[in-house]
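Q: Following is a predicted model, sequence given first.
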Amino acid sequence: MSISPQQFDAARAVDLGRETLQIEAAALTAMGPRLGDAFAHAVQLVLACSGRVAVMGMGKSGHVGRKIAATLASTGTPALFVHPAEASHGDLGMVTPKDVVLALSNSGESDELNAILPVLKRLGVHIIAMTGGAASSLARHAHVVLDSRVDQEACPLNLAPTASTTAQMALGDALAVALLDARGFKPEDFARSHPGGALGRKLLTHVRDLMRSGAALPRVRAELPFTEMMREMSGKSLGVAILVDEEDRVQGIFTDGDLRRLIERGGDLRTLKAGDVMSKNPRTVRADALAVDAADLMEAARITLVLVVDEAHHLLGAISINDLMSAKVI
């Protein structure tokens, strides 16, 4: 059914959009007081599970179920989605007695889901139902029932799953959050399951992974003539010269900024030694530090490079703001 631009009622569209948000917000607000012992029992069942959470649902509930399974898996609870219709044709073998089933159905009367519930019970699998039908077939088979009922759908016809799927989604998030808290799940754990994301890069990338080292470092001794230091500095393209002693311990640093300030003061630079112009006590970081910590150090000190040293202050490497940007740590 097509509508011409002249027939389109913009004001009504905005009103319906706002009404949808209000209905769905009210549905979520109403669920809060209903959360109680059953929710706590569901969390306990999952925590005690030595297998995985097998999430099931048909239609829109299935789409929500896939998202819940993904959220659980990324927050420390092994989970997978099993399509109820495919389960009747072999995929039920994906579920073991060690698993917990989280079954979603707003009505609780999904034929494909109810057909496999007796088999799941014979397996000895605990079933958590997420349903709006407290007296439904699904609820009767379940060990725990999470009440996801809503007073009305946001659909003007009260037919299309809208508020009910929002309620399921939010209840799944609540379950995942309660579980990650109970497991003591930390940002580092989240990063390990998201190695390709921004958080993964920040929490899994260490300074040693990005630092320049070996021949790439412009090392010089304090007694080296200024002109020789500048030759070494220019050849390594780091914008610094690193002054070390005979045991390769860091003594100081000379930067492009230091050079500009020297030129502004004037004088014959050719008479100087590297040690005469170095800045002592340069900022340093350990190789096992997170790269994001090096970035924080640079930002706080308003510098673009830090040196990497060991416990005895031996020079191991250097890491610059460009290295961090190239690795998308910042």
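A: In hand now; what should we look at? All values reported here derive from a predicted model rather than from experimental measurement.
Q: rest of the way, CA atoms for contacts and neighbours
A: Will do.
Q: What are the buried residues along stretch 239-253?
A: For stretch 239-253, the neighbour count (16 or more other CA atoms under 10 Å) marks 239-245, 248-253 as buried.
Q: do stretch 169-185 as well
A: Across stretch 169-185, burial judged by 16+ other CA under 10 Å covers 169-173, 175-177, 179-180.
Q: and of the residues you listed, the nearest to Leu297?
A: Leu180 (30.7 Å; CA to CA).
Q: Take this one as well and set it beside the first:
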Amino acid sequence: MTLPASNERLSDLCRLARDVIRLEAEAVAALEDRIGPEFDRACELLLNCPGRIVVTGMGKSGIIGKKIAATLASTGSPALFLHPAEGSHGDLGMLTRHDVLLALSNSGETAEILAILPLIKRMQVPTVAMTGRASSTLARRSDVHLDVFVAREACPHNLAPTASTTAALAMGDALAMALLQARGFTPEDFALSHPGGALGRRLLLQVADLMHSGSRLPVVNADTTLRQAVYEISSKGLGMTAVLEADGSLAGVFTDGDLRRALDRGADVLELPIRTLMHANPQVIGPEALAAEALARMEQFRINGLLVVDDGRLVGALNMHDLLRAGVV
């Protein structure tokens, strides 16, 4: 049977949690003064790597290494994770002479990494080490050493990897972001490697992918009566209709909101020509614009739809519901 925790015990737990967060924050903050020539050399090696960045680490360092490899790969630096123990049993075949090894070990003495290091050196693969001991074997035998030393772990017993893994993760993020900047990696590049996510949809989907065109596009002539325009709006279901001149040029737009304002006049307006009620010079967008830009335009002007114009000619229309269905919003 589990006894309910006393208020005093809960207070002690909260105090411990605050200490953990403070210690880990201090460990990360201490890294800032260590960013210098060695970090520059590491970036140079990784930037000039014609192959991939192969990240390795054992235990908790390995888990952090997997995250660093994933971050590198998704931000323009091809990377993969190599388990050092499996490396001695065939997986070292993942590594080529064109790669760079990024090895994580807080002690710098991880046996599984040191076991494969001579073979890596024989292949002449450059090695960047990330350790908490500059005098360690791994640090001394690597081409570049990144110091992620922490004064103590956040664990009350100073045993469980906590502050040290947080520091290694932060240094890995610093490397990835420095490489991203140096490569000129753009949000559009990021979206290409994340097509299934919300960001990918926002940065890859174009207006042309979502717009209504052809027979689905609501269009009336400028001399059409309001009665006929209402029918067009209702049948196409976009809450608006484009209004064209006789030569096909865009004259304006008429929306559900315009209809409510017209009916508020109190007179019989159903037989009035739509040109007397429409909104001239409507907001438009090009078919190659990003759907996210269409969303920003709608939010900026507080409207629910946009007409799509290409080279001065009406080619489509879309509304907020189209963006919602596509997951852009």
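A: Yes, it's here. Computed from a predicted model, the values in this text were never measured in an experiment.
Q: secondary structure class for the nearest residue to Leu23 of the second structure once chain neighbours are set aside?
A: Spatial nearest neighbour of Leu23 of the second structure, chain neighbours left out: Ala154 (5.7 Å); criterion: CA to CA, 6 or more residues apart in numbering. State at Ala154 of the second structure, reduced to three classes by DSSP: H, G, I helix; E, B strand; the rest coil: coil.
Q: and what of Leu102 of the first structure?
A: Assignment for Leu102 of the first structure (three-state DSSP): strand.
Q: So it sits against Ile128, correct?
A: Yes - in this structure Leu102 of the first structure lies within contact range of Ile128 using CA atoms under 8 Å: 4.8 Å.
Q: Give me the mean distance between the helix or strand hosting Leu16 of the first structure and the second structure.
A: Leu16 of the first structure is part of helix 10-34, with elements assigned from DSSP states H and E. Taken against the second structure, helix 10-34 of the first structure registers an average deviation of 1.6 Å after superposition, with mean CA distance after the TM-score superposition for the first structure.
Q: Please spell out which residues along the helix or strand following that helix are buried.
A: Using DSSP H and E, the helix or strand that directly follows helix 10-34 of the first structure along the chain is helix 37-48. Buried residues in helix 37-48 of the first structure, defined by neighbour count with 16+ other CA under 10 Å: 38-39, 41-43, 45-47.
Q: now swap in stretch 194-204 of the second structure and tell me
A: Buried residues in stretch 194-204 of the second structure, counted by 16+ other CA under 10 Å: 194, 199-204.
Q: Spatially, which two of these are the most separated?
A: Among these, His194 and Arg202 lie farthest apart (CA to CA), at 10.6 Å.
Q: Could you export the buried residues of stretch 169-185 of the first structure as a markdown table, including secondary structure?
A: Listed next are these as a markdown table, based on three-state DSSP:
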| residue | secondary structure |
| --- | --- |
| Met169 | helix |
| Ala170 | helix |
| Leu171 | helix |
| Gly172 | helix |
| Asp173 | helix |
| Leu175 | helix |
| Ala176 | helix |
| Val177 | helix |
| Leu179 | helix |
| Leu180 | helix |
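Q: Kindly reformat these as TSV containing distance to Leu21 of the first structure.
A: Converted to TSV, those look like this (distance: CA to CA, whole Å):
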residue	distance to Leu21 of the first structure
Met169	15
Ala170	14
Leu171	17
Gly172	19
Asp173	18
Leu175	23
Ala176	23
Val177	23
Leu179	28
Leu180	28
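Q: Closest to Glu311 of the first structure out of these?
A: Closest approach between those and Glu311 of the first structure, by CA to CA: Leu180, at 36.2 Å.
Q: So what's the residue count around Arg260 of the second structure?
A: The number of residues packed near Arg260 of the second structure is 10, by other CA atoms under 10 Å.
Q: Against Leu272 of the second structure, how distant is it?
A: Relative to Leu272 of the second structure, Arg260 of the second structure is positioned 15 Å away (CA to CA, to the nearest Å).
Q: got it, and Leu250 of the second structure?
A: 19 Å.
Q: and the nearest residue to Glu24 of the first structure once chain neighbours are set aside, how many neighbours does it have?
A: Leaving aside its sequence neighbours, Glu24 of the first structure sits nearest to Ala163 (CA to CA, 6+ apart; 4.9 Å). Around Ala163 of the first structure there are 27 other residues, counting by other CA under 10 Å.
Q: Counterpart of Ala163 of the first structure over in the second structure?
A: Matched across to the second structure, Ala163 of the first structure falls on Ala163, judged by TM-score structural alignment.
Q: Contact partners for its match?
A: 23-24, 27, 150, 152-154 (CA atoms under 8 Å, 6 or more residues apart in numbering).
Q: mind redoing it with 7 Å?
A: 23-24, 27, 150, 153-154 (CA atoms under 7 Å, 6 or more residues apart in numbering).
Q: That one and Gly59 of the second structure, how far apart?
A: Taken as CA to CA, the span from Ala163 of the second structure to Gly59 of the second structure is 15 Å.
Q: for Arg22 of the second structure, same thing?
A: In terms of CA to CA, Arg22 of the second structure sits 24 Å off from Gly59 of the second structure.
Q: now Val220 of the second structure, what's its secondary structure?
A: Secondary structure assignment for Val220 of the second structure (three-state DSSP): strand.
Q: any idea where the strands of the second structure begin and end?
A: Using DSSP state E, the strands found in the second structure span residues 53-57, 79-82, 100-105, 127-131, 144-147, 219-221, 240-244, 250-255, 279-280, 284-285, 305-310, 313-319.
Q: The fifth one vs the first structure, mean deviation?
A: When you say that, I think you mean strand 144-147 of the second structure. Relative to the first structure, strand 144-147 of the second structure is 0.8 Å off (mean CA distance after the TM-score superposition for the first structure).
Q: Please apply the same query to the last one.
A: After superposition onto the first structure, strand 313-319 of the second structure sits on average 0.6 Å from its aligned residues (mean CA distance after the TM-score superposition for the first structure).
Q: helices and strands around that strand, which ones?
A: strand 305-310 (3 or more CA pairs under 7 Å, 6 or more residues apart in numbering; DSSP states H and E).
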